[in-house]
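no sequence on this one, just coordinates:
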């Protein structure tokens, strides 16, 4: 298993460099075809919405979208100049405001081995589009934080393990990275003083990954804080480069079981996160 098609999605011009810092080294390492994409949001041209919006506002919005799209394409072209990888640029356009941008994005993500995108604004609800893309993509997604670097995704890697199907999918979706990694920590968070049967499974996962060639070890954390906070602190304290974890979307039950780790890490990112749903 390897990553042979990597799709980098750009929402804003100022997020291009961070995403490319992660995408280019991986494309080179795995000999992958790198696709850069940005969806141009449409403006209302017919119907009730269009009738209510003044033409000058529509034109201002359209001009802003065109300027953003042009700036993103320029930044992508600049980033790939001289890079020893095969690249491609895609720029689909939505003709009507409010059309399903997620559908257009997910049509492309599902034909890629790996998707890389930037972190949403902190004020957005659970990362909004970022979380929606992870859920809809059907592929592993690396989310790059707005602040920080993502140039060494095969250094030290933390796998957030809770024994779930989502965590399992994320761990094995990340195998190409794990096999190249300097070290892999399979981390299970246990309430301080508690006994959780899931923690024994992290040792089994570490052994399984080691059979694939990963330098994996199991770590059981006893913590009085929520799982997301404990994982973030462990990754920071150990100078890790990537967190791998399952994404539970909007399921309230799953969020309770995992202590809201998905929500916490999407909103408080300090390093890149690979998520699978």
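Right, received. Where do you want to start? Just so you know, these numbers come straight off a predicted model, no measurement behind them.

alpha carbons only for contacts and neighbour counts from here, please
Will do.

can you map out the strands along the stretch 51-200 of the chain?
86-90, 114-118, 141-144, 156-160, 183-191 (DSSP state E, counting those that start in this stretch).

So residue 72 sits against residue 8, correct?
No: using Cα atoms under 8 Å, residue 72 and residue 8 do not qualify as a contacting pair, with a distance of 11.7 Å.

Let me see the contact set for residue 217.
184-186, 203, 206-207 (Cα atoms under 8 Å, 6 or more residues apart in numbering).

Turn those residues into JSON lines, including neighbour count and distance to residue 256.
Below are the contacts of residue 217 laid out as JSON lines (neighbours: other Cα atoms under 10 Å; distance: Cα to Cα, whole Å):
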{"residue": "184", "neighbour count": "27", "distance to residue 256": "26"}
{"residue": "185", "neighbour count": "24", "distance to residue 256": "24"}
{"residue": "186", "neighbour count": "25", "distance to residue 256": "21"}
{"residue": "203", "neighbour count": "19", "distance to residue 256": "24"}
{"residue": "206", "neighbour count": "21", "distance to residue 256": "25"}
{"residue": "207", "neighbour count": "17", "distance to residue 256": "28"}
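
The structure to be compared is supplied as follows:
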């Protein structure tokens, strides 16, 4: 069980090297081909981004030569406003970084949210300023009995199957003592050879699902969130911008998310 085609979005930002390093390490682990897609807008070739933007292909291929990963390099249409030219349909997994206000106008506007919403491919979103470290050893699933949660759990199977520890975080308390939803998730994943722990957040109070998730002990050692609660508007805003700064800063871990 593994990803065979991984795609990473490349740009002239200071987050690019960490994103690229992570993509290569994941491709090595899964024996996958890695496609790098240059999504710099025309404005990236002016000012402080210029040298980094111009050297993307050279840097990408230099890392490929050292790593032994089979790669492809593509350049997105600098005038493209949509996702159709970003090659996302031809991958099992996409890798991007949270939008950075400083990158506005320098990265094609469809990346990352519009691509995720339209391409039907799961994406790992790295936090701004993220430093490369192991990802996928201890995973927390933000679970809810929904289509979105079910989709992302199945999209994450190659990572869940390799994890040392998987915890399902359930925000909503059970309807009654006979509610077996999370136990059925446990049995379903066990059928795939994946053992999970369960963390029930039964006293929500005034906390949002995001706040409860980050208050959970399950996240203390976690290195990846599998975002089954993506349909929740506050989660989407926190991941892609538009919320208060303090809540946005809580996203210190990579998030694997599907739509």
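Thanks, I have it. Keep in mind it's a predicted model, so treat the numbers as computed, not measured.

what's the TM-score here?
Comparison of the two superposed chains (TM-score structural alignment, normalised by the length of structure 2) gives a TM-score of 0.81, and 241 aligned residues with a Cα RMSD of 2.8 Å.

Buried deepest among the strands of the stretch 51-200 of structure 1, which one?
Ranked by mean neighbour count, those are led by strand 141-144 with a mean of 28 (mean count of other Cα atoms under 10 Å).

which residue numbers in structure 2 go with it?
Here strand 141-144 of structure 1 aligns to structure 2 at residues 123-126, judged by TM-score structural alignment.

how big is the offset of the matching stretch relative to structure 1?
When structure 1 is overlaid, stretch 123-126 of structure 2 sits 0.5 Å from its aligned residues on average, using mean Cα distance after the TM-score superposition for structure 1.

that older thread, among the strands of the stretch 51-200 of structure 1, which comes closest to residue 15 of structure 1?
strand 114-118 (6.2 Å; Cα to Cα).

What strand or helix carries the spatially closest residue to residue 190 of structure 1 that is not a sequence neighbour?
The shortest distance from residue 190 of structure 1 to any non-neighbouring residue, by Cα to Cα, 6 or more residues apart in numbering, is to residue 222 (4.9 Å). According to DSSP states H and E, residue 222 of structure 1 maps onto strand 216-223.

just checking, next helix/strand downstream of that strand?
Next along from strand 216-223 of structure 1, by DSSP H and E: helix 227-237.

Would you mind listing the buried residues in that following helix?
Using 16 or more other Cα atoms under 10 Å as the burial criterion, the residues of helix 227-237 of structure 1 that qualify are 227-232, 235.

Tell me how far the residue nearest to residue 190 of structure 1 lies from residue 195 of structure 1.
10 Å (Cα to Cα, to the nearest Å).

List the contacts of residue 134 of structure 1.
140-141, 247, 275-277.

Residue 74 of structure 2 now?
Contact analysis of residue 74 of structure 2 by Cα under 8 Å, 6+ apart lists 35-38.

Going by residue numbers, what spans are helices in structure 2?
16-30, 50-54, 56-67, 113-119, 147-155, 157-160, 181-191, 209-215, 233-240, 245-248 (DSSP state H).

average distance between the second one and structure 1?
Meaning helix 50-54 of structure 2. When structure 1 is overlaid, helix 50-54 of structure 2 sits 4.0 Å from its aligned residues on average, using mean Cα distance after the TM-score superposition for structure 1.

burial count for the equivalent of residue 25 of structure 2 over in structure 1?
Residue pairing (TM-score structural alignment): residue 25 of structure 2 is matched to residue 25 of structure 1. Residues lying near residue 25 of structure 1 (other Cα atoms under 10 Å) number 19.

any idea what sits nearest residue 25 of structure 1, other than its immediate chain neighbours?
residue 151 (7.1 Å).

Test my guess that the one you found contacts residue 27.
No: counting by Cα under 8 Å, residue 151 of structure 1 sits too far from residue 27 to count as a contact (11.9 Å).

Tell me which of the two has more neighbours.
Just comparing residue 151 of structure 1 and residue 27: by other Cα under 10 Å the higher neighbour count belongs to residue 27, 24 against 18.

circling back to that earlier point, let's have the helices of structure 2 in CSV, adding distance to residue 90 of structure 2.
Formatted as CSV, those follow (distance: least, Cα to Cα, whole Å):
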stretch, distance to residue 90 of structure 2
helix 16-30, 15
helix 50-54, 24
helix 56-67, 19
helix 113-119, 9
helix 147-155, 15
helix 157-160, 17
helix 181-191, 27
helix 209-215, 31
helix 233-240, 23
helix 245-248, 30
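
so residue 12 of structure 2 makes contact with residue 56?
Yes: at 7.3 Å, residue 12 of structure 2 counts as touching residue 56 under the criterion of Cα under 8 Å.

separation between the closest residue to residue 254 of structure 1 other than its chain neighbours and residue 48 of structure 1?
Counting by Cα to Cα, 6+ apart, residue 254 of structure 1 lies nearest to residue 248, which is 6.2 Å off, once chain neighbours are set aside. Distance of residue 248 of structure 1 to residue 48 of structure 1, given as Cα to Cα: 36 Å.

Mind checking which of the two has more residues around it?
residue 248 (25 against 9).

what sits against the more buried one?
Applying Cα under 8 Å, 6+ apart, the residues near residue 248 of structure 1 are 166, 254-255, 262, 277.

please redo it, this time with the cut-off set to 10 Å
By Cα atoms under 10 Å, 6 or more residues apart in numbering, the contact list for residue 248 of structure 1 reads 131, 134-135, 164-167, 254-255, 258, 260-263, 275-277.

What is the aligned counterpart of residue 91 of structure 2 in structure 1?
Looks like residue 91 of structure 2 aligns to residue 112 there (TM-score structural alignment).

Point to the residue nearest the middle of structure 2.
residue 124 (1.6 Å; Cα atoms, centre = their mean).

Once you drop chain neighbours, what's closest to that residue?
residue 256 (4.2 Å).

ok, now residue 179 of structure 1?
residue 214 (4.4 Å).

Matching the one you found against structure 2, which residue comes up?
By TM-score structural alignment, residue 214 of structure 1 lines up with residue 194.
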